[in-house]
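Participant: coords please:
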Amino acid sequence: MSTFRARYGAGPMHLAVTAFCLALSGAVVLTIGFPALWNTDAWWQSIGLWFVGAAVVHDAILFPLYAVLDRTLVARLGRFVNAVRIPALGAGLSLLLFAPGIFAHGSETYEAATGQTQEPYAMRWLLLVAGMFAASAAFYGGREILRTLRTRPVVDNPKRQHAPN
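Facilitator: All right, here's what the predicted structure looks like:
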């Protein structure tokens, strides 16, 4: 077992799960067929393009970029880094979640279905992000205040009478 782990870099369960996922992905592609993965009317909406693009762009470009950015933030900000990292992650994930509304993608369909416009989405997202950063700053400030109160040395009052031993 240790020889396998030393050569492969992980346990046999990792290899089995990875092989299963690849086989399942291959079965899905073969079942739905390659034409279902490519939209000839709007090439940028193709599942295949987004899948390959996400793998290449994320793994080759974005991940190294934000790994270097994170290392730089840790080196410069120290303990304060999590007060920036967590709301920034929340901002990015909420942007991904609400991107169609924020960028008014499908605004005609949305307005026809609901009778409302998508105008408030961008401002609401910005308020959500501002709230996340404000809450993070408040928690960080509160934590720093508690930390300084706990580490403050106790000063002996010279006017106080000490009981004899």
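Participant: From now on I want contacts and neighbour counts done on CA atoms only, so please keep to that.
Facilitator: Will do.
Participant: roughly how far is stretch 80-100 from the heart of the chain?
Facilitator: On the basis of CA atoms, centre = their mean, to the nearest Å, stretch 80-100 is displaced by 6 Å from the centre of the chain it belongs to.
Participant: Second input sequence below; structure requested for side-by-side comparison:
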Amino acid sequence: MRIFRVLYGEPWWHLAALLASFALCGYAAVRLLAGDWWGVVQWTVGAAVVHDLVAVPLYGGADWLLHRAVRAGRPNSPRRVAVVNHIRVPAFVSLMLLLVYWPLISTDSGAHYRAVTLLDPGVFRSRWLAVTAGLFGLSALHLAVRLWRDRRDRGDRRRPARRPDPPADATDA
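Facilitator: Below is the predicted model:
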């Protein structure tokens, strides 16, 4: 086992889990491609092309604009990076929710959704907006607490350390 660990770099169960996941993915691929393999290939290639040619420039440009908007005189201050990340994370989660639930948020599939589930599809847009507002609110609160702690800690470091009083024995000598 020691030789295996030295050669592989991880414990044996890591390799076993990796091989099991490859087997599961292979099984899923065989089942998926058994029906309409050409449609799966088209969707996969189309998603990759749309992602690379449309999505990457869009969110790369949005990130660049966010960095430019947050720039506060100092090019790479830790505070600027913190602000950018506290905007970036809730925006990512919100956009992923929008992507997954787009048909229900846009109410394009409202009649079909109501027929299948007997539930009202009109609540998804307001719920997505509420979740988005909650994500940004929690992120802003977390950022405020973080900046307050940083400012408090910096203030403690700026105060000069108080010299301890000399021991009573030293004055007698």
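Participant: Can you pull the TM-score for these?
Facilitator: The TM-score (TM-score structural alignment, normalised by the length of structure 1) is 0.63; 129 aligned residues with a CA RMSD of 3.2 Å.
Participant: Can you tell me the element the one residue sitting closest to the centre of structure 1 falls in?
Facilitator: If you average the C-alpha coordinates of structure 1 and look for the closest C-alpha using CA atoms, centre = their mean, you land on Leu89, 3.9 Å from that point. For Leu89 of structure 1, the element it lies in under DSSP states H and E is helix 81-102.
Participant: The residue nearest to the centre of structure 1 pairs with which position in structure 2?
Facilitator: By TM-score structural alignment, Leu89 of structure 1 lines up with Phe92 in structure 2.
Participant: Next one: that match from Val45 of structure 2, what distance?
Facilitator: To Val45 of structure 2, Phe92 of structure 2 is 23 Å away according to CA to CA, to the nearest Å.
Participant: and the biggest helix by length in structure 1, which stretch of structure 2?
Facilitator: The helix that spans the most residues within structure 1, counting by DSSP state H, is helix 120-151. With the alignment judged by TM-score structural alignment, the segment of structure 2 matched to helix 120-151 of structure 1 spans residues 123-154.
Participant: Show me what counts as buried in that stretch.
Facilitator: Judged by neighbour count (16 or more other CA atoms under 10 Å), stretch 123-154 of structure 2 contains these buried residues: 124-125, 128, 131-132, 135-136, 139-140, 143.
Participant: For Ala60 of structure 1, see how far away Ala67 of structure 1 is.
Facilitator: For Ala67 of structure 1, the distance to Ala60 of structure 1 - CA to CA - is 12 Å.
Participant: And Leu146 of structure 1, by the same measure?
Facilitator: In this structure, Leu146 of structure 1 and Ala60 of structure 1 are separated by 42 Å, where distance is defined by CA to CA.
Participant: Please apply the same query to Leu24 of structure 1.
Facilitator: Here the criterion is CA to CA. By it, Leu24 of structure 1 lies 24 Å from Ala60 of structure 1.
Participant: same question, Ala54 of structure 1
Facilitator: As for Ala54 of structure 1, its distance to Ala60 of structure 1 is 10 Å (criterion: CA to CA).
Participant: Equivalent analysis for Thr3 of structure 1, please.
Facilitator: Taking CA to CA as the measure, Thr3 of structure 1 falls 30 Å from Ala60 of structure 1.
Participant: Surely His86 of structure 2 touches Gly137?
Facilitator: No. With contacts defined as CA atoms under 8 Å, His86 of structure 2 does not count as touching Gly137, sitting 10.1 Å away.
Participant: Tell me the mean distance between the longest helix of structure 1 and structure 2 once they are aligned.
Facilitator: Average distance, helix 120-151 of structure 1 versus aligned residues of structure 2 after superposition (mean CA distance after the TM-score superposition for structure 1): 0.3 Å.
Participant: Counting by contacts, list what that helix packs against.
Facilitator: Of the remaining helices and strands, those touching helix 120-151 of structure 1 by 3 or more CA pairs under 8 Å, 6 or more residues apart in numbering; DSSP states H and E are helix 81-102.
Participant: so how far does the helix it packs on sit from its counterpart in structure 2?
Facilitator: Between helix 81-102 of structure 1 and its aligned stretch in structure 2, the superposed structures give an average distance of 0.8 Å (mean CA distance after the TM-score superposition for structure 1).
Participant: Please work out which residues outside that helix touch it.
Facilitator: Under the criterion CA atoms under 8 Å, 6 or more residues apart in numbering, residues 73-74, 106-107, 118-119, 121-122, 125, 129, 132-133, 136-137, 140 lie in contact with helix 81-102 of structure 1.
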